[in-house]
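Asker: Pasting a predicted model and its sequence here:
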Amino acid sequence: MDFIKVTVDERISHIYLDRGKSNAVDQQMLDELRQAIAAAQDDQAVEGIILHGKEGFFSAGLDLVALYGYDEAEVRRFWVTFMDVISALVSFDKPAVAAIGGHSPAAGCVLAICCDCRVMANGDYIIGLNEIPVGIIVPESIFLLYSFWLGQAAASRYLLEGKLFKPKEAFEAGLVDEVVDGKSIRTAAERQLRKYTQYERNTWRQSKRNIRRALIAAFESDQQETIDAVLKQWWSPATRSILKTVIDNLKK
């Protein structure tokens, strides 16, 4: 795999996002991540996963530069795969921890909130869902995932304003579970994971499935209508204009 690196250490699968400086998500990265999640789920020797980014960036979210150039079939395939990956992470019944070593807006935040626990590095970093300001519709299933951790009222307010949190703000809001020095993030993530793996395996995993039953059902339902709405907005002149401005700023 080119953009996802996996190491297994003491029955923990460490899945590293490794695409460029900012770990922006494109089609290939999603394909590889889906493969890594499935492998960890199927491997009886793996007790849980830790999802890592890089120092400074967990993931900057969607690679808007790449996606802007996709044709209609490619964009549809991307969104179908994206929803499949999120569904796989939401339904992953072993313990999962996100080690957020830096910025984690938009799709980066979505990947993190699929996990059971989030440990974030302290620093001048941001995390949150800011899709609306860039003209991207947030699917209902992803709102349910956001509100699973923040509560519906808070999630609604933060989503509609595109709120991005600093690490300590994210901790206070309940979006992350611990804020640590960046050099300690792997150790902290492993410690959090061991809190889960100490319990009887089947009891813990079935309880997780029960707790997430509504979430899992939301992602396993037919996403066609949701994706159609996202794509309709994606190709609208208003959103294309916003994306073009964002991309021009990124290139500068």
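Answerer: Perfect, thanks for sending it. Numbers count the residues shown, from 1 in each chain.
Asker: Every contact and neighbour count from this point should use C-alpha atoms.
Answerer: Noted.
Asker: what about the helices in this protein?
Answerer: 27-42, 64-68, 72-91, 107-113, 140-150, 152-161, 167-173, 185-197, 201-211, 213-220, 224-234, 237-251 (DSSP state H).
Asker: ok, and which of the ones you listed has the densest surroundings?
Answerer: The highest mean neighbour count among these, using mean count of other C-alpha atoms under 10 Å, belongs to helix 107-113: a mean of 24.
Asker: what helices or strands is it leaning on?
Answerer: helix 72-91, strand 96-100, strand 127-128, helix 140-150 (3 or more C-alpha pairs under 8 Å, 6 or more residues apart in numbering; DSSP states H and E).
Asker: Of the ones you listed, which is nearest residue 114?
Answerer: helix 72-91 (5.1 Å; C-alpha to C-alpha).
Asker: what sits against residue 12?
Answerer: Counting by C-alpha atoms under 8 Å, 6 or more residues apart in numbering, residue 12 touches 46, 47, 48, 49, 50.
Asker: adding another structure so you can compare the two:
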Amino acid sequence: MFLLRQAVSNARQLAPSVRAMSSKGPLVDLTVDNDGVAIMTLQRPPVNSLNLDLLKEISKSLDDVAKNKSRGMILTSSSPTVFSAGLDIMEMYKPDMKRAEEFWTTLQDVWFKLYGSSFATAAAINGHAPAGGCLLSMSCE
């Protein structure tokens, strides 16, 4: 038990501004600092194209930020040259109708959550953001 306490204490000294709330999915990394500012990082290589799985994780992360009563959120990308390339074209190529409906409903849900959030949102655009990437960034403040 002593070793666990010591490890936690050392970690807090190394990163004092990072709060305990953190979730890392395969496609979205969400951290919240001590000031209540969340950072949501898109990480779907190579260009963060928006497929159903990524949109679901963004939606869940937005719910987590709202539940945590964060003061604000910064939406950014793990890619140094592309914020988001937009909608994943494979979601629309020979789509299964049920999946296509879920895709468009989830996209609209993400857009409404970003645009109508009770917390301040900002997009840190670190590269190209055409089409759906532009939609995400323009939904922020």
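Answerer: Yes, it's here. The structure presented is a predicted model; accordingly, all values stated were derived computationally and were not measured.
Asker: Export the contacts of residue 12 of the first structure to a markdown table and append columns for distance to residue 239 of the first structure and neighbour count.
Answerer: As requested, the contacts of residue 12 of the first structure are exported to a markdown table (distance: C-alpha to C-alpha, whole Å; neighbours: other C-alpha atoms under 10 Å):
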| residue | distance to residue 239 of the first structure | neighbour count |
| --- | --- | --- |
| 46 | 42 | 17 |
| 47 | 42 | 20 |
| 48 | 39 | 24 |
| 49 | 36 | 27 |
| 50 | 34 | 24 |
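Asker: From the centre of the second structure outward, give me the first residue you hit.
Answerer: Nearest to the mean C-alpha position of the second structure, by C-alpha atoms, centre = their mean, lies residue 40 at 3.8 Å.
Asker: tell me, how many neighbours does residue 99 of the first structure end up with?
Answerer: For residue 99 of the first structure, the neighbour count with other C-alpha atoms under 10 Å is 29.
Asker: does it really touch residue 185, like I thought?
Answerer: Yes - using C-alpha atoms under 8 Å, residue 99 of the first structure makes contact with residue 185 at a distance of 6.3 Å.
Asker: what touches both of these two?
Answerer: 119, 120.
Asker: so stretch 216-228 of the first structure corresponds to what in the second structure?
Answerer: The aligned range for stretch 216-228 of the first structure in the second structure is empty, by TM-score structural alignment.
Asker: try stretch 173-185 of the first structure
Answerer: Residue span in the second structure matched to stretch 173-185 of the first structure, by TM-score structural alignment: none.
Asker: And that stretch, end to end?
Answerer: 20 Å (C-alpha to C-alpha, to the nearest Å).
Asker: again with stretch 28-46 of the second structure
Answerer: End-to-end distance (C-alpha to C-alpha), stretch 28-46 of the second structure: 14 Å.
Asker: Reformat the helices of the first structure as JSON lines; add distance to residue 55 of the first structure.
Answerer: Converted to JSON lines, those look like this (distance: least, C-alpha to C-alpha, whole Å):
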{"stretch": "helix 27-42", "distance to residue 55 of the first structure": "18"}
{"stretch": "helix 64-68", "distance to residue 55 of the first structure": "21"}
{"stretch": "helix 72-91", "distance to residue 55 of the first structure": "23"}
{"stretch": "helix 107-113", "distance to residue 55 of the first structure": "14"}
{"stretch": "helix 140-150", "distance to residue 55 of the first structure": "24"}
{"stretch": "helix 152-161", "distance to residue 55 of the first structure": "26"}
{"stretch": "helix 167-173", "distance to residue 55 of the first structure": "14"}
{"stretch": "helix 185-197", "distance to residue 55 of the first structure": "10"}
{"stretch": "helix 201-211", "distance to residue 55 of the first structure": "30"}
{"stretch": "helix 213-220", "distance to residue 55 of the first structure": "30"}
{"stretch": "helix 224-234", "distance to residue 55 of the first structure": "31"}
{"stretch": "helix 237-251", "distance to residue 55 of the first structure": "20"}
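Asker: closest one to residue 119 of the first structure among these?
Answerer: Closest among these, using C-alpha to C-alpha: helix 185-197, at 6.1 Å.
Asker: by how many degrees do that closest one and helix 201-211 diverge?
Answerer: Orientation check (axes from the mean of the first three to the mean of the last three C-alpha atoms, to 10 degrees): helix 185-197 of the first structure against helix 201-211 gives 100 degrees.
Asker: by how many degrees do helix 185-197 of the first structure and strand 96-100 diverge?
Answerer: Using the same axes, to 10 degrees: helix 185-197 of the first structure against strand 96-100 is 160 degrees.
Asker: Tell me which of the helices of the first structure sits nearest to residue 7 of the first structure.
Answerer: Among the helices of the first structure, helix 27-42 comes nearest to residue 7 of the first structure, with 10.4 Å by C-alpha to C-alpha.
Asker: in the second structure, what residues pair with that closest one?
Answerer: Residue span in the second structure matched to helix 27-42 of the first structure, by TM-score structural alignment: 52-67.
Asker: follow-up on the earlier one: may I see the contacts of residue 12 of the first structure organised as JSON lines, with distance to residue 231 of the first structure added?
Answerer: Compiled in JSON lines, these are given as follows (distance: C-alpha to C-alpha, whole Å):
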{"residue": "46", "distance to residue 231 of the first structure": "37"}
{"residue": "47", "distance to residue 231 of the first structure": "37"}
{"residue": "48", "distance to residue 231 of the first structure": "34"}
{"residue": "49", "distance to residue 231 of the first structure": "32"}
{"residue": "50", "distance to residue 231 of the first structure": "31"}
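Asker: Thanks a lot, catch you later.
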